[in-house]
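Participant: one predicted model, sequence on top.
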Amino acid sequence: MKTADPTRVIAAARSWLGTPYHDQASLRGGGCDCLGLARGIWREVVGPEPFPIPPYSRDWGETGQREVLADGVRQMMPEVPVQLAGSGALILFRMMPRAIAKHVGILTGPDTFLHAYERLGVIEEPLTPTWRRRIAFAFLFPAL
């Protein structure tokens, strides 16, 4: 599968900077959560969303046998090893040990990423060791 130009993905992601946090929303400038940010980038870089997203829990400590978010993303985007993920990759974070991955961000450089975070909205920040060790999965946006 051909993948999207990382500079295009990053430009789309940065156009969301400053968007306020709003649970389960996906409107640039109006509000979004981390998944809504990824959905908005998808619409700009790839095209219409392939299916509606069902309501989901905000519980970052949720555990289970199935990585629901990763399994869903895998249906639409090629997975890459976390260590090989570069700028423009969609990364999924496991926010608590033994919890399923439920937070999403976009790598914008080797040491930076962009995400929607409660109370802060869409921000770009350093990929500190604390954030880096939480990365559980990485995917690439497909080309149009």
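Facilitator: Yes, it's here.

Participant: CA only for contacts and neighbour counts going forward, please
Facilitator: OK.

Participant: what about the residue sitting furthest away from the middle of the chain, distance to residue 99?
Facilitator: In the chain, residue 65 marks the outermost C-alpha relative to the chain mean, sitting 21.2 Å out by C-alpha atoms, centre = their mean. Separation of residue 65 from residue 99 (C-alpha to C-alpha, to the nearest Å): 10 Å.

Participant: what about versus this one:
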Amino acid sequence: MGARMDVVQAARGWLGTPYRHQASVRGAGTDCLGLLRGVWRELYGAEPEAVPAYSMDWSEPQGEERMWAAARRHLSEAPRDGLEPGNVLLFRMRAGAVAKHVGIVAGTGTRPSFVHAYSGRGVLESPLSEPWLKRVVARFEFPLEVL
């Protein structure tokens, strides 16, 4: 199994985990960032930096792109066009808001999908439909050379 599929397998291991704001414990609770953090720990060990407490609005009042900045520090930027299994997608949930949702591409081709933690739903694999694709503002990759 290739490195990209290792990312997908790790993400799918979180399916069914309930949604819990600021949590990152497989099977017990997580939010979308917690899912990404948990996959990182499974693949690499310790997280690259401590995550400060954050509110549900994700710095929207200040207009700060905190999640985007953190992704740039620890992941490799990838072109926005095209999808590869294991890509990390950053979403802007509404126009003018900060990017504050993240998911991991699981399926590509004619039935693209992504794994994410969604408030009220938990961790699920969702179709990467046109409404979701329109919200993608950046695409990243885990540092695959060290997997």
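Facilitator: Yep, it's here. Computed from a predicted model, the values in this text were never measured in an experiment.

Participant: and the residue farthest from the centre of structure 1, what is it in contact with?
Facilitator: The contact partners of residue 65 of structure 1, by C-alpha atoms under 8 Å, 6 or more residues apart in numbering, come to none.

Participant: which part of structure 2 matches the longest helix along structure 1?
Facilitator: In structure 1, assigned by DSSP state H, the helix with the most residues is helix 34-45. Matched against structure 2 by TM-score structural alignment, helix 34-45 of structure 1 falls on residues 32-43.

Participant: pull the number of nearby residues for residue 57 of structure 2.
Facilitator: Here the number of neighbours of residue 57 of structure 2 (other C-alpha atoms under 10 Å) works out to 11.

Participant: now do the same for it: its match in structure 1.
Facilitator: Per TM-score structural alignment, residue 57 of structure 2 is aligned with residue 59.

Participant: same check, this time on residue 81 of structure 2
Facilitator: Checking TM-score structural alignment: residue 81 of structure 2 goes with residue 83.

Participant: cool, residue 98 of structure 2 as well?
Facilitator: Structural correspondence for residue 98 of structure 2 with respect to structure 1 (TM-score structural alignment): residue 100.

Participant: my read is that match is in a helix, agree?
Facilitator: No - using DSSP: H, G, I helix; E, B strand; the rest coil, the assignment for residue 100 of structure 1 is coil, not a helix.

Participant: dump the residue contacts of it.
Facilitator: The contact partners of residue 100 of structure 1, taken as C-alpha under 8 Å, 6+ apart, are 60-64, 66-68, 94.

Participant: closest one of those residues to residue 34 of structure 1?
Facilitator: residue 60 (12.1 Å; C-alpha to C-alpha).

Participant: surely that closest one is in contact with residue 98?
Facilitator: No - judged on C-alpha atoms under 8 Å, residue 60 of structure 1 makes no contact with residue 98 at a distance of 10.6 Å.

Participant: tell me which of the two has more neighbours.
Facilitator: Taking other C-alpha under 10 Å, residue 60 of structure 1 and residue 98 do not tie; residue 60 has more neighbours (15 against 11).

Participant: separation between that one and residue 31 of structure 1?
Facilitator: Distance, residue 60 of structure 1 to residue 31 of structure 1, using C-alpha to C-alpha: 20 Å.
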